[in-house]
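Asker: The following comprises the amino acid sequence and a computationally predicted model.
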Amino acid sequence: MDMQVIKLDENRTCIRLDGRLDAPGADQIGVRFTAAAVAGGHDTIVDLAGVNFLGSMGIRLLISSARALNAKHAKLVLFGAQELVQNVLDQSAVDQIIPVVATEQDALARLGT
């Protein structure tokens, strides 16, 4: 699992993920992801276009980060999921906790910017 952090501005971050977000993938990036998404308490969008598999530990990482951000009055928005990953997000009702949108532009709009 590869992860790239892009600072969009002083209040927003984009995290691009590439690979399998399963137990080993979540383990590999968990600390860095949490540090990038949650530590600063800034709104974060997550690009899932490069994620070809999403497992329960990946879902857990995303939800726990979203909840931690929410406690800091910030938002996490997911975007760009491939069909297989989108199906997992739909079946697990992740969109009830984290906004899931199609494009980066939609994700930024959900942040209110």
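Answerer: Yep, it's here.

Asker: alpha carbons only for contacts and neighbour counts from here, please
Answerer: Noted.

Asker: which residues are in contact with the strand ranked longest in the chain?
Answerer: Of all the elements of type strand in the chain, the one with the most residues (DSSP state E) is strand 43-54. When contacts are taken as Cα atoms under 8 Å, 6 or more residues apart in numbering, the neighbours of strand 43-54 outside the stretch itself are 11-22, 37, 69, 74-82, 84-85, 88, 104, 107-108, 111.

Asker: Ok, stretch 62-71 next?
Answerer: With contact meaning Cα under 8 Å, 6+ apart, stretch 62-71 is reached by 34, 37, 38, 41, 42, 43, 75, 76, 94, 97, 98.

Asker: Look up how far residue 54 lies from residue 88.
Answerer: Separation of residue 88 from residue 54 (Cα to Cα, to the nearest Å): 7 Å.

Asker: Presented hereafter is structure B, for comparison with structure A:
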Amino acid sequence: MEFEVHDIAPDLAQVVLSGRLDAVGAEVLDLPFTAQIGHIGKNVIVDLSAVPFVGSLGIRVLISGARVLQRSGHRMAIYGVVPAVAEVFDIVALEDLIPLAPDMAAARGIVGG
């Protein structure tokens, strides 16, 4: 599991994740991801288009990141979700906690960037 952070506007950053967000991927991602977005000081949109699988620990990482942002007055939206991952997100009602968008433009609209 890898991630890259890109500043795309003065008040917005994009995080691009790639790889499987399974137990191993979640362990690798958890602390660096949460720490990085916690220090960004911006709203964040997360691109999951290169993530073919998300397990329960991966969902926890995403929720933790969203909560860190929320505590600092910022928002997170997720976009680019592949169908298999979208099905999992639907089952666990992730959208009740983190907005999901079909594309980058819609995600930017959700968080205001």
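Answerer: Nice, I can see it. Everything numeric in this text was worked out from a predicted model, so none of it was measured.

Asker: TM-score of the superposed pair?
Answerer: With the length set by TM-score structural alignment, normalised by the length of the first structure, the two chains reach a TM-score of 0.94; 113 aligned residues with a Cα RMSD of 1.1 Å.

Asker: Which secondary structure state is assigned to residue 27 of the second structure?
Answerer: When the structure is split into helix, strand and coil by DSSP: H, G, I helix; E, B strand; the rest coil, residue 27 of the second structure lands in helix.

Asker: about what we covered before: any of the contacts of strand 43-54 of the first structure buried? List them.
Answerer: Buried by 16 or more other Cα atoms under 10 Å: 12-22, 37, 69, 74-81, 85, 88, 104, 107-108, 111, out of the contacts of strand 43-54 of the first structure.

Asker: Which of the residues you listed fall in strands?
Answerer: Secondary structure from DSSP E places 12-21, 76-79 of these in strands.

Asker: Max pairwise distance over those residues: which two?
Answerer: Greatest spatial distance in those: 12 and 20, 24.7 Å, computed using Cα to Cα.

Asker: what sits against residue 110 of the first structure?
Answerer: Residues near residue 110 of the first structure by Cα under 8 Å, 6+ apart: 77, 99.

Asker: wait, I meant residue 17 of the second structure
Answerer: Under the criterion of Cα under 8 Å, 6+ apart, the neighbours of residue 17 of the second structure are 1, 2, 3, 4, 46, 47, 48, 49, 50, 51.

Asker: redo that, cut-off 7 Å
Answerer: Residue 17 of the second structure makes contact with 2, 3, 4, 47, 48, 50, 51 under the criterion Cα atoms under 7 Å, 6 or more residues apart in numbering.
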